[in-house]
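>>> A predicted structure for the sequence below; I have some questions about it.
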Amino acid sequence: MKNLLFAFLCLFSFSGFAQQFELHYDFRHTVDPKMQSKNFPTLFFEYFKSKEIGSTLLKIQTDFKGNKGNIGQCFIQLSQTIKFWKPKIYLNVGYSGGLGIIESIKGGFYINNSYALGAAYPFLGKNSWYSAVLCYRYSAFEKPSHDTQFTFYVGKGIRNYKFITSASLVCWTENRNHGDDYTKNLSGKKLAFFGDPQIWYNVGKGFSAGSKIWLYYHVLTPENTIQAYPTLAVKYKFE
């Protein structure tokens, strides 16, 4: 239990209960004008709480990429770890999903629900923390997809945690045919990847400044290309 608690406590500045807001400005149109129509701000809310039997992590991402800066997409992720036994392996359950709009057709879309069930193994290094999670993933497309998902979390404190670097790296398989008109002629599986390496400088009094790079492969486009979009950000942590 101590390993998992220590890893997440470091991530949230040594607090067993923490909440934080992050405000990012995403430069994806600047670096990829052919694929991305605009730059936009994104607001994150994160909630973390640890107990003796495990920990809860909730993330809500709101993208202000709609017309005149309105909300264009909202994404929710929830993760829970549980352990009632001595071995340092935790049961991990997770959920993600959301909604968005497409301005060009004045319509909306689902970010399809996905559910995960598996095992998490946290471990420590010098001034650093890690967690490896292997799960079964169910994606609720019109034609559901049953897959394997691997997630790796890493974080490191630098100069007595004046700087903190971290990342979550997620890799999974997924049916190419989702059961809709757009994918109905496709077959087989595809490999998808998401990452968010980031660095933060602790300004003080709960405030940090930093940057994050969004990494996508087979998430935003079916093309075999890695997309990398940087942000500039500020963060405020409160308890």
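Received, thanks.

>>> going forward, measure contacts between C-alpha atoms and count neighbours the same way
Will do.

>>> how near is residue 166 to residue 212?
9 Å (CA to CA, to the nearest Å).

>>> second one coming, line it up with the first:
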Amino acid sequence: MKTLLLLVSVFFSPLVRAQQLQFHYDFRHSIDPTQNRRNYATLVFEYFKSNDSTGSFLLKMQTDFSGENNNIGQLFLQVSKNLRYWRPPLYLSLTYSGGLGVAPPAYGYYLTNSFGIGVAYPFQWKGAWFSTSLVYRYNAFPKASHDPQLTFYFGKGFFQYKLMIAGSLVGWSENRNQGTDYTAGQQGKKIAFFGDPQLWLKIGKSVSLGSRINLYYHTLTSENRIQVYPTLALKTQF
């Protein structure tokens, strides 16, 4: 989701617009065949705009070609807006995510709408860029869930930015009973987690080769296990 472009822009550029397209091949079936029916390709588009200290905007769309015959199996949308019109270096953070998917043979499902409002704080340390945010998260399950969400972004360039490390870590809580037949009878909250650390090596003026490590806990399964799925990826910025 949000890469080093976001972090660098917040600190150094009065007006930045950036777009990138990423193509990933996900090896999750080869690594964990009992939980995943196939390996598949993913296409990611990101648009980012920053207006110096007054805020930033990010739009991310991800398409997973995980359906039968490599058709689209899932669409994900993420939008975030940070605002600041005051002196303290804290931003008002507004977030949205959601999407749609298809399970075989032809069963549709939602990626539940999630809305967030809170604060974000960007900072630098030893040549690296970071940003952390804490928001109130509303998950629009049939039985709505009201929870905190903590997000941490990081990024650092090496060798005049020919090598880049960036990514995000997101943790939140949500109701175990979400108002569905599958979760009926469950009680209390569960902790969920997602991370996407990335490594990119520039091989051209605007093209990079790299990998993203998808980390999940209580996101794809209700089992108490961490799932780790790497990709092989190509990225172009324009």
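Everything's here; your move. Because the structure is predicted, anything quoted here is derived from the model rather than measured.

>>> Next, show the common contact partners of residue 166 and residue 212 of the first structure.
197, 198, 199 (CA atoms under 8 Å, 6 or more residues apart in numbering).

>>> who touches the closest residue in space to the first one that isn't next to it in sequence in this structure?
Across the structure, with CA to CA, 6 or more residues apart in numbering as the measure, the residue nearest residue 197 of the first structure apart from its sequence neighbours is residue 167 (4.2 Å). Shown here is residue 167 of the first structure, whose contacts under the criterion CA under 8 Å, 6+ apart are 153, 154, 155, 195, 196, 197, 198.

>>> list the contacts for the residue lying farthest from the centre of the second structure?
Relative to the mean C-alpha coordinate of the second structure, counting by CA atoms, centre = their mean, the farthest residue is residue 185 (30.3 Å). Going by CA under 8 Å, 6+ apart, residue 185 of the second structure touches residue 177.

>>> pretty sure it is in a strand, no?
No: assigned with DSSP: H, G, I helix; E, B strand; the rest coil, residue 185 of the second structure falls outside any strand and is coil.

>>> What are the contacting residues of the host helix or strand of residue 79 of the first structure?
Assigned by DSSP states H and E, residue 79 of the first structure belongs to strand 73-82. Contacts to strand 73-82 of the first structure, defined as CA under 8 Å, 6+ apart, come from residues 53-66, 90-101, 111, 120.

>>> in the first structure, which helix has the most residues?
Longest helix of the first structure, by residue count under DSSP state H: helix 2-11.

>>> re the thing from before, which one in the first structure is aligned with the residue farthest from the centre of the second structure?
Taking TM-score structural alignment for the superposition, residue 185 of the second structure sits opposite residue 185 in the first structure.

>>> could I get the shared contacts of residue 166 and residue 212 of the first structure as CSV with distance to residue 146 of the first structure, neighbour count and secondary structure?
As requested, these are exported to CSV (distance: CA to CA, whole Å; neighbours: other CA atoms under 10 Å; DSSP: H, G, I helix; E, B strand; the rest coil):
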residue, distance to residue 146 of the first structure, neighbour count, secondary structure
197, 27, 18, coil
198, 30, 20, strand
199, 34, 19, strand
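
>>> what's the closest of those residues to residue 141 of the first structure?
For those, the minimum distance to residue 141 of the first structure (CA to CA) is 28.5 Å, reached by residue 197.

>>> That closest one reaches residue 214, doesn't it?
Yes: applying CA atoms under 8 Å, one finds residue 197 of the first structure in contact with residue 214, separated by 7.3 Å.
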